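**Student:** Dropping a prediction and its sequence here:
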Amino acid sequence: MSSTYVHYSTPSSLPSDYALLSRYAAAHDLNTNEEEDINGAGPSTDIEDYGEEYDAHGIDIRGSPRRPRRSSFPSSYLTPFNPTIGPLPDRLGHRSGPYARELNENTPLLAPLVPRIEEECDEEDTAEPLTTSKLYREEIGILTKYTIPVFGTHLFEYSLVVASVISIGHLSTTALAASTLGSMTASVSGFSIIQGFASTLDTMLPSAWTSSQPQLVGLWSQRMVVVMTAALVPILCVWWSSESILLFLKQEPEVARLAAVYLKWASIGLPAYAFNSISRRYFQSQGLFTVPTRIILGVAPVNAVLNYLLVWGPEPIRLGFIGAPIATAVSFNLIAIMSVIYGVFFVPKTAWHPLSMRCFTSLGVLVQLGLSGVGQVASEWWSWELVGLAASQLGPTALATQSVLLVSASTTYQAPFALSVASSVRIGNLLGEENPTRAAVATRCSILMSLVISAVWSTMFMVFRANWAHLFNDDPEVVSLVASILPWVSMFQVFDGLSAITAGILRAAGKQFTGALLNLSAYYVIGIPFGIWLAFWHDMKLHGLWIGLTVSLVYSAAFGIWICLRANWDREVEKVRIRLEADNKPANGHGDVEAPH
C-alpha cells in the first residue's frame, strides 16, 4: 500500500500509517526435445505420464521412470555449475549441476546445458508413480519453501521504514506531518512506478533461467537497468521540485518545505532502491530466495543505529529531521553494494551475461510491459492514498481507526504477497522448462494456499477483534470502532490474498496489462466510488469505505481466478519459446529482433 497500505510490500509511504497514529496519540510437457538429445533415441510420442518415456508403439524404452520436471530451488545455496558426463540413470539420484548430454552421433557439438537446482522431489523414489495428490503435495512444498524467505525479506524491510517513523515521530508534529507528506509523495511519484517497471522481470527472468539460455537472466536485468535509469530522470525532477508542486496542491507552507527537504535527501537512495528491485528478482529467479533476506537482515540493524545517531545522536553527528531520510538512503545503498558483492563473489556466473551493447536492444518489450506493470501496481497504491484522504474527512477518531486497520492489513498482507512472489517465480521457471502441466498445478496450489493463509488471518481478527486496537491505541472510541469494522477486514483478507496471488500469476505469464485493467476497474470504477457513496451519502462513514474496498477486491479476485484457471499454459510455454528464440538471434548473427511477449 501506499500511505497506509503497502501492497508489493516495499518501503512506500508506510510511515504515514504510523505517523497518523503518533499524531493522534500526541493529539505442461517435460522438455521432450532435451530428453531426445540425452538418449539419442529420436523423438518420442507426446504421452503425458509423468514417469515413463515411450517409443512410437507406446512401449517403455528407458526401463526406469524419467524425471518429472527440472528442479529450481536450492535448500540453502545454488549447486555448483559442474556438469557430469555419464549414463542418465546414474545421474538421476544426485547431480551437482545441469544434466550433461551423452555424446553420440546425433548430439550437437554445441548443445546447451540447462542449469538445474536441487528439489526434494528429485531425490524421491522414481519408481513410485506420480499421482495427482503427490503432484499437488510437491508443488505446495516447493511454494512453501519459496515463500518463507520472501516473507522474511519483506518483514525486515519494514524495519527500514519503521525506524525512520519512530525517529521522526518524536521531533514535532510539523516534522511528523512533513515526513508523512514526503513519504506519500515518494510512494505515488517514485516507488510505485519503480516497482511497476521492475515487475516486468517477473515475466522475463524465471523462464530464462530454466531455459537453454540462462545467461538471458543477466541480459534482461541489464536491459532493465537501462530502462530504470531513464525512468528515474522524471521522478527525480518531481522530487527536486516538490515544494512548488505541494504548494500548488494547497499544502501548508512549512510542511511543504520540510517534505521537499525530506524528498531531496531521500533521492540519494532512489537509484539504489531501483537497483535493489532488479537485483532481488535476479536472485529470486534462480531460486536464491534467501540471498535478499540475508542482505537486508545485515542492513536492518545498521539502519536502526543510523536513524538514532543521525536524528537523536551526539551533537557532532546529529542532523535532526534530515537524519531519517539520509539513514534510509544510506541503507538502500548498502543493500545495493552488498547485492553486487554477493552476486560477484558468492553466486555462480551461470545467469550472468557479459556487459555489451546488447543491453540496449529489445528495450521496447520492457517499456511496454513496464507501463502495464505501472498500471497494475501504481493504480493500487494510488487508490489507497485516495481512501486515506477520504478517511481524513471523517474526523480524528475515524482517522486513527483507519490507520490501525490498514497497518494491521498491511502486516497480514505480507504473507500472501510473499506467496505471490514465490508463485510468479515458480510458474515462470516451469514455463521456461516447457512444463505447462506443472505450471497449471502450481497455479491451483498457490490459490489454495492463499485461501488457507487468509483463513488464518481472518480467524485471528475475529477472535481478537474486541481487544485488537489496544495494540495501537487505548482510546475507547477507537477500540470500539476498530472492533465493529474488523469483521469486514476479516472478509477483506480472503479476497485481498486471492488478488495478490492472481497478480503474481499474471506477472509470470506476462499479463501485466490484464492485471492493470483489473485493478483500475476494481478500485476506480467500483470500489472507491461505491465506498465513498456509502460513507458520505448513506452516512456509513468508515464502515462504508471498507465495504467498498471489500467489494472491489471480490470483483478483482473473482475475475483474476477465472482468468488464471482458464489460462492456456501450452500457449504460454510457446510464447516463452518464441521470446527466447527471438532473443537468441543476435548471438547467432542474424541481427537483433525485439522479443515478443
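**Tutor:** Perfect, thanks for sending it.
**Student:** Please make it C-alpha for all contacts and neighbour counts, starting now.
**Tutor:** OK.
**Student:** So the residue lying closest to A440 once chain neighbours are set aside versus Q284, what's the distance?
**Tutor:** In space, and not counting its chain neighbours, A440 is closest to W569: 6.7 Å by C-alpha to C-alpha, 6 or more residues apart in numbering. Distance of W569 to Q284, computed by C-alpha to C-alpha, to the nearest Å: 22 Å.
**Student:** Helix, strand, or coil at S96?
**Tutor:** coil (DSSP: H, G, I helix; E, B strand; the rest coil).
**Student:** Number of residues surrounding E123?
**Tutor:** The tally of other residues near E123 (other C-alpha atoms under 10 Å) stands at 12.
**Student:** which residues touch the most centrally placed residue in the chain?
**Tutor:** Taking C-alpha atoms, centre = their mean, the centroid of the chain lies closest to V421, which sits 4.4 Å from it. Counting by C-alpha atoms under 8 Å, 6 or more residues apart in numbering, V421 makes contact with 147, 150, 504.
**Student:** and the comparison structure, right after this:
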Amino acid sequence: MSAVVPCQRRAVGTLRLPYLCNSGNNIINNNVSVETTLQGCSPNFATKKVAFGNAIYVSATTEDTTSSTNVFDGSIENYDQKNTQDVISDYSVRNHNIPLSAVSTNSSSNLKVDEDTSSLNDTLTNFPTSSAILSDIKKYQLLIDEMKQTVKVLKTYSNDDVQIQPLYGSTSDVQTSFIQRRRSSMNSERFIRLNLASSVKNGEFQPVNTDLQTETIQMLYAAVPLITTFILQYSLTVSSIFFVGNIGADELAAVSLANLMANITAFGPIEGITSALSTLCPQAYGRKDYKSVGLHAMRCLLLLLLLWIPNYILWTYGSFPLLSMIVPEVQACKLAAKYLSVLIWGIPGFIVFEVLKQYLQAQGIFHASTVVLFVFAPLNVLLTYAMVFNKTIGMGFIGAPMAVVITDTLMAVMLLCYTCFINGYQCWCGFSMDYFRRWSRMLKLAGPGIVMILAEWLAYEVISIMAARFGTEALAAQSVITTICVTVYQIPFAISVAGSTRVAWFIGSSSKSAAITSTKAVLIISLIFTVLNVTVISVFRYQISSLFSTDLAVIALSSQVLIIGALYQIPDCLAAVLGGVLRGQGKQYIGGYLNLFSYYILALPLSFILGFYFDFELMGLWWGLSSGVSFTAIYELFYIINTDWDKVIKNSLDEELRNNPSLTDPECDPAALVTPSSLKSSVVDYNPINPTINLIPEGADRNCSKL
C-alpha cells in the first residue's frame, strides 16, 4: 500500500490539524500503513498519519483503552470525561466547547464517517454557545463547514490504495488549492477585525466581501497612524532645515544640497527597494506563508546594508567634488559635504527602521512605528536645538546631522526591541542560508520601485539645481517650498501604503470585488485630504514660509511660488495613492515607466523652457513640474479604471507557482508547499479553523519522498 505525501522542501514541516485524536480510534480507519511519532505526543501513543492538501489527519492507538480522550494542542493533555468536548484546539485558545459527539466515535473500533453529515451540523448548531469562546455565529458556521468538508475528503480514501488529494480541489488544479488556502488564511481574529474574513459556502471558502463604507472606515483606521508615522519621520529632516535655516541663507542652501545628494544616492534607493516588500510581504502574509514574510525582509535588509558601503565612500570622499561640478556656490558645497560626512552614519539605522516598518505593516501592525516616532520625533527636535544652539554642547551647523544620526539609530533599536519582544516576531524565519537565495523576484520589484521613486525625487533635485542658477535666495526658497510640499505629501503617501497593503491582501485571497472596493475607498480618502492640503498651503503660505527662514526675500519668494505649490497637491495626491494601488497589484514597473516619461520628457524640459527661456524663473520651474505630475495622475487613473483584476489575481498565482517550482512535482501535494512555519503568530493563535502543528520530528528527512 502506498501513500503520496506532501513535499517538505519549502514547508519546513508544518501542516494544519483541524482535529485529532481519540484514544482507541483510528480517524482514517486502517487504510494507511504509514507510522511515525508525531512530535509532542505522549509516549504511550503509537500514531499514524496521512497528509493531504493542507491538513494532517492522525490516528492514535493505545493499550490503555480506558484512558481519557486526548487532544493535541502543542502537547498531548489528558482530560476527564466532562471535558471531552475539546476535540479541536489551537495554541492559545482553549475550551471551544465543541461536543465530542460532533464526530461519531466508538471506543473499540475505528471512526465511522457517515454519508449523512446532517447530524454533525445539528450537533454543533444546537450546542449552547453562551459558554463558548466561539460565540459568534459566523465563526461557528465556518467551523461546521470546515468539518463537513473534511468528512468529504476522508471519503476519497479506498481500501486498496490511498490517493492523496488537496483539501480543496484536485491535485491537477493547483491554483484552486492555492485560492482556497489564501482565503482560508483570512479567517483569523485579526483579519475578522479588519473585515477581511472569508465566508464558507458548500464547503469552499468564498471571496472576501466588503462594502465601500466599511472599507473606507477600515482604510482610515489603517491610514491615520501611518500618516502620523510618515509626518513624524519626515520631521526629522524638517527639524534640521528649520534650525539650520535660522543660522543663515548659506547654511540653508547647504542643507538643501546635502539632502539633494542624500535623496538621490541613499534615501531614494532605500525607499525604492523596500517598496518591493509592500508587495511581497502582504501577499505572503495573505496566503499565510509566514516564513516568507521574514525571508523577504531579511533579504531586503542584507541588500540595503551592502549598498551602504559605496554610499559611505561617495559621501565621505566624493561629495564635494561632485556637488561643486553642478553648483557654483563653493561655500554651500563645502558645508553640504561636511553635513553628509556625518549623516552617513545614520543610514544603517534608517535602513533597519524602514525594513522593520514594512515587515510589521505587512502583518497589519501599523501602530508600532508610530509609537516609536511619537517618542523620538519630539526628542529629535530638542536634540537638534541643543546640538545646534546650546552654549555647552552646541556645535552649530554640524550639530544638525549628528542629531539625525543619534535619532535614527535609537529608533531602529527601539523598533527592533518591539518586534523581538512584543509583536511581529511571529513571522521571524530564523537564521538561514535562504537569506542568500532567490533574490530574483525582490530585485524584479525593487528595480521599478527605485525608478518610480527616484524619478520623482531626482526631478525635485534637478529643479533645485536649476533654482541655484537664480541665486542663493532662489535656492533657499526652493528648499522651503520643497520641504513644505514633501511634508504634506506624507499624507497621501501614507494613504497609498494603507491602500497597497489592503489591495495586496485581497489579491492574495483572490477576492476581486473586495480589491476593487478597496481601490475606490482609497481614492475617496485621498480626495478628502487633497482638499485639506490645498486649503492649508494656500491660506497659510506666508506663516509657513516664515517658520523656515528669517530672510524677508526668501519668505516673499516662497510665499509667491507656494500658490502653485498648493495647486500641485491635486495631481500629486492622486498620483501617490494610485501608485499605491499599483504596488498592491505588483505593478511597480507601470509607475516607474510613467515617472520616467512624465518627469524627464515632459516636466523638466518644460520647466527649463518656462524658467529660463520665458524668464518665469522659480515659478516657471514649478509650473513645469506640475504638468508632469498631472500626466502621471491621469494615466494611472486611466490604467487602474481599465485594470483586468482577474488577470492580476491570476498573475499573482502564476508568480507564486514560478517561484515554487516543486509545486509541479507529481509526488507532492501542492497545497502543502506554502504552509506556514510552526509559529505562534496572531493568525495561528486565534484561528479556530486551522491550528498548526510541527509535523517533522528532529532529524527527519525533509526531502520530497514517499513514506
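**Tutor:** Okay, I see it. Because the structure is a prediction, the values reported are computed rather than measured.
**Student:** ok so, going back, among the contacts of V421 of the first structure, which are in helices?
**Tutor:** Residues from the contacts of V421 of the first structure lying in helices, with DSSP state H as the criterion: 147, 150, 504.
**Student:** Out of these, give me the one that has the most neighbours.
**Tutor:** For those, neighbours tallied by other C-alpha under 10 Å; top is G504, 30 neighbours.
**Student:** Just to confirm, what residue in the second structure is aligned with that residue?
**Tutor:** For G504 of the first structure, the aligned residue in the second structure is G580 (criterion: TM-score structural alignment).
**Student:** roughly how far apart are that match and T237 of the second structure?
**Tutor:** Taking C-alpha to C-alpha, one finds G580 of the second structure at 23 Å from T237 of the second structure.
**Student:** likewise A514 of the second structure?
**Tutor:** From A514 of the second structure to T237 of the second structure the distance is 37 Å (C-alpha to C-alpha).
**Student:** quick one, which of the two is more surrounded?
**Tutor:** A514 (24 against 18).
**Student:** ok, and the closest non-adjacent residue to A557 of the first structure?
**Tutor:** Counting by C-alpha to C-alpha, 6+ apart, the residue nearest A557 of the first structure is S499, at 4.6 Å.
**Student:** number of nearby residues for that neighbour?
**Tutor:** 29.
**Student:** Pretty sure it sits against Y555.
**Tutor:** No: S499 of the first structure is beyond contact range of Y555, at 9.2 Å (criterion: C-alpha atoms under 8 Å).
**Student:** tell me the helices in the stretch 151-300 of the second structure, going along the chain?
**Tutor:** With DSSP state H, counting those that start in this stretch, the ranges of helices along the stretch 151-300 of the second structure come out as 174-184, 189-193, 212-245, 249-262, 268-274, 277-286, 290-313.
**Student:** So which residues of the stretch 401-550 of the second structure form helices?
**Tutor:** 440-468, 472-508, 512-539, 541-546.
**Student:** Map N78 of the second structure across to the first structure for me.
**Tutor:** Using TM-score structural alignment, N78 of the second structure pairs with nothing in the first structure.
**Student:** would CSV of the helices of the stretch 151-300 of the second structure with distance to S369 of the second structure be doable?
**Tutor:** Output for those, formatted as CSV (distance: least, C-alpha to C-alpha, whole Å):
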stretch, distance to S369 of the second structure
helix 174-184, 27
helix 189-193, 19
helix 212-245, 6
helix 249-262, 22
helix 268-274, 15
helix 277-286, 15
helix 290-313, 16
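**Student:** Nearest to V554 of the second structure, out of those helices?
**Tutor:** Nearest of the helices of the stretch 151-300 of the second structure to V554 of the second structure, taken as C-alpha to C-alpha: helix 249-262 at 8.6 Å.
**Student:** So whatever residue of the first structure lines up with L236 of the second structure versus A324 of the first structure, what's the distance?
**Tutor:** For L236 of the second structure, the aligned position in the first structure is occupied by L160, per TM-score structural alignment. Per C-alpha to C-alpha, L160 of the first structure is found 10 Å from A324 of the first structure.
**Student:** Strands of the second structure, start to end?
**Tutor:** With DSSP state E as the criterion, the second structure has strands at 14-16, 35-36, 46-52, 55-61, 70-72, 76-78, 200-201, 204-205, 692-694.
**Student:** closest to C417 of the second structure out of the ones you listed?
**Tutor:** Using C-alpha to C-alpha, the strands of the second structure put strand 692-694 closest to C417 of the second structure, at 26.3 Å.
**Student:** related to what we said a few turns ago, with neighbour numbers in mind, choose between L160 and A324 of the first structure.
**Tutor:** A324 (31 against 24).
**Student:** Which residue in the second structure aligns with the more buried one?
**Tutor:** In the second structure, A324 of the first structure lands on A400 (TM-score structural alignment).
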